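Engineer: sequence? don't have it. structure:
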């Protein structure tokens, strides 16, 4: 979505204190209160996020093809959308960001309008399970699939693979769980120490975990790889991991002629 007039300033951002006081347990939602603190929340909660985002720009530069569609599914406030926008060198590409949270899309529109890139961006407030996909060269699911019903993930990935052109890619970033209980315990402890180092209290860590555990359903890396290959991608490369957070590149092979 293009704006002819750019806003003079970015949306208000505040420090994430959503779980700093005792609160009634309820499932985590991407509502207006989360949207307001989301940049601070994700920076302090997801190790490597500040590495993943700039690399999405680099990967988009490498894989975006002329006259194709590029999708950011679950775009939230548009960090990965903007990274893709700056990485795509082809002016005839269509960049589409999708999120089912109206609060996220509203703020994302503002950030897109503030950005100085000329590549048009279309934002859609809809469920990514309903998004029509076609002629794709780069698609991003940046810590998004983990919030999709596990029984619907295979179908979504198959649709993405079917829509991806030869030589195209899916960037899939996820929180994962480990097959070994001992490794799971170690990685979880390290992740919690990461949060403490970023100023979260034990109460905040505990309450956030309670709120999100029925909403964010992680899977093993092996399960992700197997499903991506079954969906129709030809190769899966893990290019980043820190604790229980990983980012993968699922690649559609170039067609060869006999």
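Structural biologist: Yes, it's here. These numbers come from a predicted model, not from an experiment.

Engineer: all contacts plus neighbour counts: C-alpha atoms, from now on.
Structural biologist: Will do.

Engineer: do a quick rundown of the strands in the stretch 1-150 of the chain.
Structural biologist: 69-73, 94-99, 121-125, 136-142 (DSSP state E, counting those that start in this stretch).

Engineer: check which helices and strands the longest one is in contact with.
Structural biologist: Yep, that's strand 136-142 we're talking about. Strand 136-142 is packed against helix 49-63, strand 69-73, strand 164-175, with contacts defined by 3 or more C-alpha pairs under 8 Å, 6 or more residues apart in numbering; DSSP states H and E.

Engineer: check contacts around the residue nearest the centre of the chain.
Structural biologist: Nearest to the mean C-alpha position of the chain, by C-alpha atoms, centre = their mean, lies residue 142 at 1.6 Å. Contacts for residue 142 (C-alpha atoms under 8 Å, 6 or more residues apart in numbering) come out as 72, 73, 74, 75, 80, 171, 172, 173, 174.

Engineer: count of residues packed around the first one?
Structural biologist: Burial of residue 72 is recorded as 27 neighbouring residues (other C-alpha atoms under 10 Å).

Engineer: what does the second one give?
Structural biologist: Per other C-alpha under 10 Å, the neighbour tally for residue 73 reads 26.

Engineer: isn't it up against residue 144?
Structural biologist: Yes. Using C-alpha atoms under 8 Å, residue 73 makes contact with residue 144 at a distance of 7.4 Å.

Engineer: and for residue 217, nearest residue in space, chain neighbours not counted?
Structural biologist: Distances taken as C-alpha to C-alpha, 6 or more residues apart in numbering put residue 146 closest to residue 217, at 5.5 Å, once the chain neighbours are dropped.

Engineer: what's near enough to touch the one you found?
Structural biologist: By C-alpha under 8 Å, 6+ apart, the contact set of residue 146 is 174, 175, 216, 217, 218, 219.

Engineer: take a look at this one as well, against the first:
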């Protein structure tokens, strides 16, 4: 069972959010309670991706955190010719991922790489790239360059799947969605103080874009077919194909 997330309780000292050892140790509980329909959206992403896998290609998870999606996709795709590579900038997250991978019967096909994706990302022979809840943490000025580099390393007829927190196009709905999200967090057991502390910690660290801005980023990189496959108020899943 995942260790319970208490990072932002009454003992928390406000500072910028970072994926350090404290967060990594409770991340699985944190993300499952903080992201609406987390498991469902992950399974939808894997189901979509299965249509694009090619023999002897590489499946990437950019911002792989503790490796949950990486392990799940390796077990579902069940092709021994595939390689699965998880990329993350946090060594603490990768340490947690490595512990989980060692328990998987697909561990020989999975590898992890520590990379600062804002500076450089190495992608090659990719048929599938997952980037879930990651782009929102990349500095806005670095997002286009990152997607351009990923696009260049992808094979023809390959797919990138991105799930993000997004802004509403209308301020009325945007405020409504944020309020509904905070109510959701209360229902899953977070206190008002925890919600407030985390919101302050994420200020200027998690910077969401509007749906149309994310789509435009993908199209500028060269992805011709772009669509939305998942939506929950201010959370959205994008799928884009390199033809």
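Structural biologist: Arrived safely. Being a predicted model, the structure only gives us computed values, none of them experimental.

Engineer: on that earlier part again, possible to save the strands of the stretch 1-150 of the first structure as CSV with distance to residue 45 of the first structure?
Structural biologist: Shown next, in CSV, are the strands of the stretch 1-150 of the first structure (distance: least, C-alpha to C-alpha, whole Å):
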stretch, distance to residue 45 of the first structure
strand 69-73, 20
strand 94-99, 20
strand 121-125, 25
strand 136-142, 14
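
Engineer: kindly state which of those strands is positioned closest to residue 225 of the first structure.
Structural biologist: Among these, strand 136-142 comes nearest to residue 225 of the first structure, with 14.4 Å by C-alpha to C-alpha.

Engineer: can you name the residues of the second structure that that closest one overlays?
Structural biologist: Mapped onto the second structure using TM-score structural alignment, strand 136-142 of the first structure spans residues 126-132.

Engineer: residue in the second structure paired with residue 26 of the first structure?
Structural biologist: Residue 26 of the first structure maps onto residue 15 in the second structure, by TM-score structural alignment.

Engineer: repeat for residue 87 of the first structure
Structural biologist: Structural alignment (TM-score structural alignment) places residue 87 of the first structure against residue 76 in the second structure.

Engineer: any idea how far residue 166 of the second structure is from that match?
Structural biologist: 29 Å (C-alpha to C-alpha, to the nearest Å).

Engineer: settle it for me: which of the two has more neighbours?
Structural biologist: More crowded of residue 76 of the second structure and residue 166, by other C-alpha under 10 Å: residue 166, with 23 against 12.

Engineer: now do the contacts for the more buried one.
Structural biologist: If you count contacts by C-alpha under 8 Å, 6+ apart, residue 166 of the second structure has them with 208, 209, 210, 211, 234, 235, 236.

Engineer: any idea how far whatever residue of the first structure lines up with it lies from residue 191 of the first structure?
Structural biologist: Aligned by TM-score structural alignment, residue 166 of the second structure pairs with residue 176 of the first structure. Look at residue 176 of the first structure and residue 191 of the first structure: by C-alpha to C-alpha, they are 12 Å apart.

Engineer: find the residues that touch each one of the two.
Structural biologist: residue 244.

Engineer: and the corresponding residue of the first structure for residue 203 of the second structure, how far from residue 128 of the first structure?
Structural biologist: Aligning on TM-score structural alignment places residue 203 of the second structure opposite residue 213 in the first structure. Here residue 213 of the first structure is placed at a distance of 21 Å from residue 128 of the first structure (C-alpha to C-alpha).

Engineer: which one of the two has more residues nearby?
Structural biologist: residue 128 (22 against 12).

Engineer: and that one, what does it touch?
Structural biologist: The neighbours of residue 128 of the first structure, taking C-alpha under 8 Å, 6+ apart as the test, are 73, 74, 98, 99, 100.

Engineer: so what corresponds to the first one in the second structure?
Structural biologist: This means residue 73 of the first structure. Match for residue 73 of the first structure (TM-score structural alignment): residue 62.

Engineer: in the second structure, which residues correspond to stretch 225-235 of the first structure?
Structural biologist: Counting by TM-score structural alignment, stretch 225-235 of the first structure corresponds to residues 215-225.

Engineer: let me fix that, I meant to ask about stretch 186-195 of the first structure.
Structural biologist: Taking TM-score structural alignment as the measure, the second structure aligns residues 176-185 with stretch 186-195 of the first structure.

Engineer: mean offset of that stretch relative to the first structure (after superposition)
Structural biologist: Taken over the aligned residues, the distance from stretch 176-185 of the second structure to the first structure averages 0.5 Å (mean C-alpha distance after the TM-score superposition for the first structure).

Engineer: so of the contacts of residue 166 of the second structure, which ones are in helices?
Structural biologist: Judged by DSSP state H, the contacts of residue 166 of the second structure include residue 211 as members of helices.

Engineer: re the thing from before, quick one: the match of residue 203 of the second structure and residue 188 of the first structure, what's the gap?
Structural biologist: Distance of residue 213 of the first structure to residue 188 of the first structure, computed by C-alpha to C-alpha: 13 Å.

Engineer: now do residue 116 of the first structure
Structural biologist: Taking C-alpha to C-alpha, one finds residue 116 of the first structure at 39 Å from residue 188 of the first structure.

Engineer: do the same with residue 87 of the first structure
Structural biologist: The value you get for residue 87 of the first structure to residue 188 of the first structure, if C-alpha to C-alpha is used, is 33 Å.

Engineer: next: residue 211 of the first structure.
Structural biologist: 16 Å.

Engineer: which residue ranges of the second structure form helices?
Structural biologist: Counting by DSSP H, the helices of the second structure are 21-24, 27-34, 38-49, 68-77, 91-101, 140-152, 171-187, 192-202, 211-221.

Engineer: and the fifth one, how far from the first structure on average?
Structural biologist: Relative to the matching residues in the first structure, helix 91-101 of the second structure has an average distance of 0.7 Å after the fit, by mean C-alpha distance after the TM-score superposition for the first structure.

Engineer: hang on, the earlier thing: same list (the helices and strands packed on strand 136-142 of the first structure) but as CSV, adding distance to residue 251 of the first structure.
Structural biologist: Below are these laid out as CSV (distance: least, C-alpha to C-alpha, whole Å):
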stretch, distance to residue 251 of the first structure
helix 49-63, 10
strand 69-73, 14
strand 164-175, 5
